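*Asks:* fold the following, please.
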Amino acid sequence: MSEIIKHGALHADDWEVLRLAEGQDPATVGVPPGRRIVPLPVWQAQRDRLGARLDAGVLAVWLAGDDDPALLADDLARVALIAVDFPKFADGRGYSIATLLRTRLGYGGELRAIGNVLRDQFFFYLRCGFDAIQPQPGKYSTEQLQAALASLKDFSEPYQGAVDRDPLFRRVSREARP
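*Replies:* Now for the predicted structure:
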């Protein structure tokens, strides 16, 4: 069981991410029992077969950087957890996907960053609307994750606007000068 950061605390987590091997067909790949996060193409190909598991809260969907989050628009009320994959450090498309899910599509469920999530980016994941961060298993020790949690409080008042709050100039009231 891996550890994740969720709502500002460490939690044990039993969700497992299903990744397809090269050449595997999304329509025929087996989804093992248990709590699974499946790629969008698997959900699209097996929607009728997997719908009951989604409704039972034991199935979730993950999006790759080149997936259109609007493809989940009809299912957003049913999906309790959506994960967004960060395949490498330099790929920031997941930030945009998270922002679109929260703002334009109004997704209110758990939004989780998975894949190559790095400690120095944890703060920015939260600003874009993620409420859970799942580092790769073995990437960080419990002590390192505790230190990362503490570092999330380094910035008490971010200036820029984001999913989590308006820009500072809109949050501070100022009296007009004579």
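*Asks:* every contact and neighbour count from this point should use C-alpha atoms.
*Replies:* Noted.
*Asks:* isn't residue 130 up against residue 113?
*Replies:* Yes. Counting by C-alpha atoms under 8 Å, residue 113 is a contact partner of residue 130 at 6.6 Å.
*Asks:* and for comparison, fold this next one:
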Amino acid sequence: MPKLIKNGQVIDDAAQILVLDETQAPEALTLPEGPLFVPLAVWQAHKGQISGRASVGVWLDSHENVDEIADDLEGITAIALNFPKFTDGRAYSAAALLRSRYGFKGEIRAIGDVLRDQFFFMQRCGFDAIQPKAGKYSDAQLEEALASLKDFSTPYQAAIDQPEPLFRRAQRAA
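*Replies:* Modelled structure (predicted):
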């Protein structure tokens, strides 16, 4: 069972991330039971029947635009954003847009090739769940990564998690 960092702890997660191959048509797909993240194409084909189901979220690949689900955000409880490789940072922008422009309050999960060095920055951009590839990190390494999220007590720059920069928040003597 995959592990993820969420709500300040390392937890097991039963949610399946559905991946289509090129022979599968999204419209003809029968969705499995249980917690699930479906690709954007499957969401678009089946949103009438799965919108509002707490156990079903949508996942976007790095080349897919969050604008495509903007009108559906009220019926979506969780969104996973894929990092196909650690050097592809488009999901950072997608998470920030979901939180700032669209006011999305549900879970935003980082999936794919996510590295420990990026976890802190993912949180700053609006991710609240981080799911590395299964087997990439041991339980002990995930616990260390969780602890490292507190390495910086006060970030200087403004971001989704702290909209004002430090110089605006700091109280200085006159």
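*Asks:* tell me how far stretch 108-115 of the second structure is from the chain's mean position?
*Replies:* The chain centroid and the centroid of stretch 108-115 of the second structure are separated by 6 Å, computed with C-alpha atoms, centre = their mean, to the nearest Å.
*Asks:* meant to ask about stretch 66-78 of the second structure
*Replies:* Per C-alpha atoms, centre = their mean, the centroid offset for stretch 66-78 of the second structure relative to its chain is 13 Å.
*Asks:* can you show me the helices along the second structure?
*Replies:* Using DSSP state H, the helices of the second structure run over 40-50, 90-100, 119-125, 139-148, 166-169.
*Asks:* so which of these comes closest to residue 157 of the second structure?
*Replies:* helix 166-169 (6.6 Å; C-alpha to C-alpha).
*Asks:* just want the most central residue of the second structure.
*Replies:* In the second structure, the C-alpha nearest the mean C-alpha coordinate belongs to residue 109, at 1.9 Å (C-alpha atoms, centre = their mean).
*Asks:* alignment lookup: residue 138 of the second structure to the first structure.
*Replies:* Here residue 138 of the second structure is matched to residue 141 in the first structure, going by TM-score structural alignment.
*Asks:* corresponding residue for residue 116 of the second structure in the first structure?
*Replies:* In the first structure, the residue matched to residue 116 of the second structure (TM-score structural alignment) is residue 119.
*Asks:* okay, now the closest residue to that match other than its chain neighbours: neighbour count?
*Replies:* Excluding the flanking residues, the one nearest residue 119 of the first structure by C-alpha to C-alpha, 6 or more residues apart in numbering is residue 148, at 6.3 Å. Counted with other C-alpha atoms under 10 Å, the neighbours of residue 148 of the first structure add up to 19.
*Asks:* ditto for residue 5 of the second structure
*Replies:* By the measure other C-alpha under 10 Å, the count of residues near residue 5 of the second structure is 22.
*Asks:* test my guess that it contacts residue 129.
*Replies:* Yes. Counting by C-alpha under 8 Å, residue 5 of the second structure touches residue 129, with 5.5 Å between them.
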